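In: got a predicted model here, sequence first, then my questions.
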Amino acid sequence: MWKKHYLVGGLESLVTNIQLGFGSKRKILKRIIAEHWNPGTAHLPLKIQAQNISNAVCNLFAERAYNQSLTGEWIVYAQHEGQNYYLCLALHKEGDDPKKVNDIIFDRIKHGCLYEFPFLYLQLGIDQNDTTD
């Protein structure tokens, strides 16, 4: 099994990448706010201060794009005889428990793809004669 990131358009993807750009403990966000909302910028109208903060935050997304570090969701595929077989799309936040994401994706593929792609039995280590589940 293989997975690659694909970038989903929309607000959720934008927010996720900006949050990642903030860094651990939002250090970068705190730095941006401190740079643009401090006694030295007190003479600026609040609208301008807010706009400067907004621009700096949006630049985090642009920097991640420039550095090719945008993150998205997953497209899961299997390789067989030199071909890629695309099996499902998956979110990083599948289910309630982040530790079970791979299990959820595995079950989705097991229940939705084995009939169409029998070579998956071997790749997934599933007995073709097992009728349970």
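Out: Received, thanks. Residues are numbered from 1 along each chain as shown.
In: C-alpha only now, for contacts and for neighbours.
Out: Will do.
In: ok now stretch 101-118, how far from the chain's centre?
Out: 20 Å (C-alpha atoms, centre = their mean, to the nearest Å).
In: need the helices for the chain, in chain order.
Out: Secondary structure of the chain by DSSP state H: the helices cover 11-22, 27-36, 46-66, 101-113, 120-124.
In: which residues does stretch 71-80 contact?
Out: Outside of stretch 71-80, the residues within contact range by C-alpha atoms under 8 Å, 6 or more residues apart in numbering are 1-8, 13, 16-17, 84-92, 119-120.
In: now those: which count as buried?
Out: Neighbour-count burial (16 or more other C-alpha atoms under 10 Å) applied to those gives Lys3, His5, Ser13, Asn17, Leu87, Leu89, Ala90, Leu120.
In: how close does the last one sit to Tyr6?
Out: It refers to Leu120. 23 Å (C-alpha to C-alpha, to the nearest Å).
In: structure two is appended below for comparative analysis:
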Amino acid sequence: MTRFTNTYQIDRNNEVLTVTPKDLKAFSVFFIRDENIRARCSERFLLDLYVYANTVGLNPSMIFEELRALECTVTKSRTKQETKFSKLPLKGLWHKHFFSFHFIAKNMQIANNRGNIESIIKNAFEKYEGLDSTVENCKALARDISLGNHELFEKRSERNQLTGEWIVFAKVNSENYYMCIEFHETNDQIIYDKVIKSCKENFENLVPIIESYT
């Protein structure tokens, strides 16, 4: 399989990022020391990761932590267990969340939308009810709410329920083939087309297998 033959011009925030074959090769070798895993990462997957690392500061190690968890049952993931897509057109493919500090706000929003934060605020106000509205008491109230918010995040982490964005991959013959990195809100057909394109470029033998899922 020929790897890293394309040069990409990526437009992000009105700035153009140029990614050469040399860039991708050095990036993949540096961050993925296991050659067996590296051989099952599509060029598109590595390009997605390279772009996120160089435009929004995403730490690639967070993604490779999830890859290690997928490859080895001994390594524990902090995010939700990998899940198979059940609806077309992605049916039969898999996705795994990865976490970064960029997603802390999203995890807190999920916890808060389930009504947990209202209970924390209610308990905090009840605790300070009847006390004078001094600066010290107001600070203490805000601190209790903040600590409660932090506890919500920690509980999601302890339950391996942290959410982030997706590593999209295929499982074939007990091996994972990592296709791309995508956002939850991306249209399913766009993700599927991206996967098929990755297969045609890097894993041509997988095309009929993945197409058979539909």
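Out: Cool, got the structure. Since the model is a prediction, treat every value here as computed from it, not as a measurement.
In: would JSON lines of the helices of the first structure with distance to Ala78 of the first structure be doable?
Out: Output for the helices of the first structure, formatted as JSON lines (distance: least, C-alpha to C-alpha, whole Å):
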{"stretch": "helix 11-22", "distance to Ala78 of the first structure": "25"}
{"stretch": "helix 27-36", "distance to Ala78 of the first structure": "38"}
{"stretch": "helix 46-66", "distance to Ala78 of the first structure": "27"}
{"stretch": "helix 101-113", "distance to Ala78 of the first structure": "10"}
{"stretch": "helix 120-124", "distance to Ala78 of the first structure": "8"}
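In: for the residue sitting nearest the centre point of the first structure, which non-adjacent residue is spatially closest?
Out: The centre of the first structure sits closest to Gly72, judged by C-alpha atoms, centre = their mean, with a distance of 3.3 Å. In this structure, Gly72 of the first structure finds its nearest non-sequential neighbour in Leu7, 4.3 Å apart by C-alpha to C-alpha, 6 or more residues apart in numbering.
In: roughly how far apart are the one you found and Gln68 of the first structure?
Out: For Leu7 of the first structure, the distance to Gln68 of the first structure - C-alpha to C-alpha - is 11 Å.
In: circling back to that earlier point, for the buried ones among the contacts of stretch 71-80 of the first structure, give me a markdown table that also has distance to Ser54 of the first structure.
Out: Output for those, formatted as a markdown table (distance: C-alpha to C-alpha, whole Å):
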| residue | distance to Ser54 of the first structure |
| --- | --- |
| Lys3 | 33 |
| His5 | 27 |
| Ser13 | 17 |
| Asn17 | 15 |
| Leu87 | 39 |
| Leu89 | 32 |
| Ala90 | 31 |
| Leu120 | 48 |
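In: Val172 of the second structure maps to what in the first structure?
Out: When the first structure is aligned by TM-score structural alignment, Val172 of the second structure is paired with His80.
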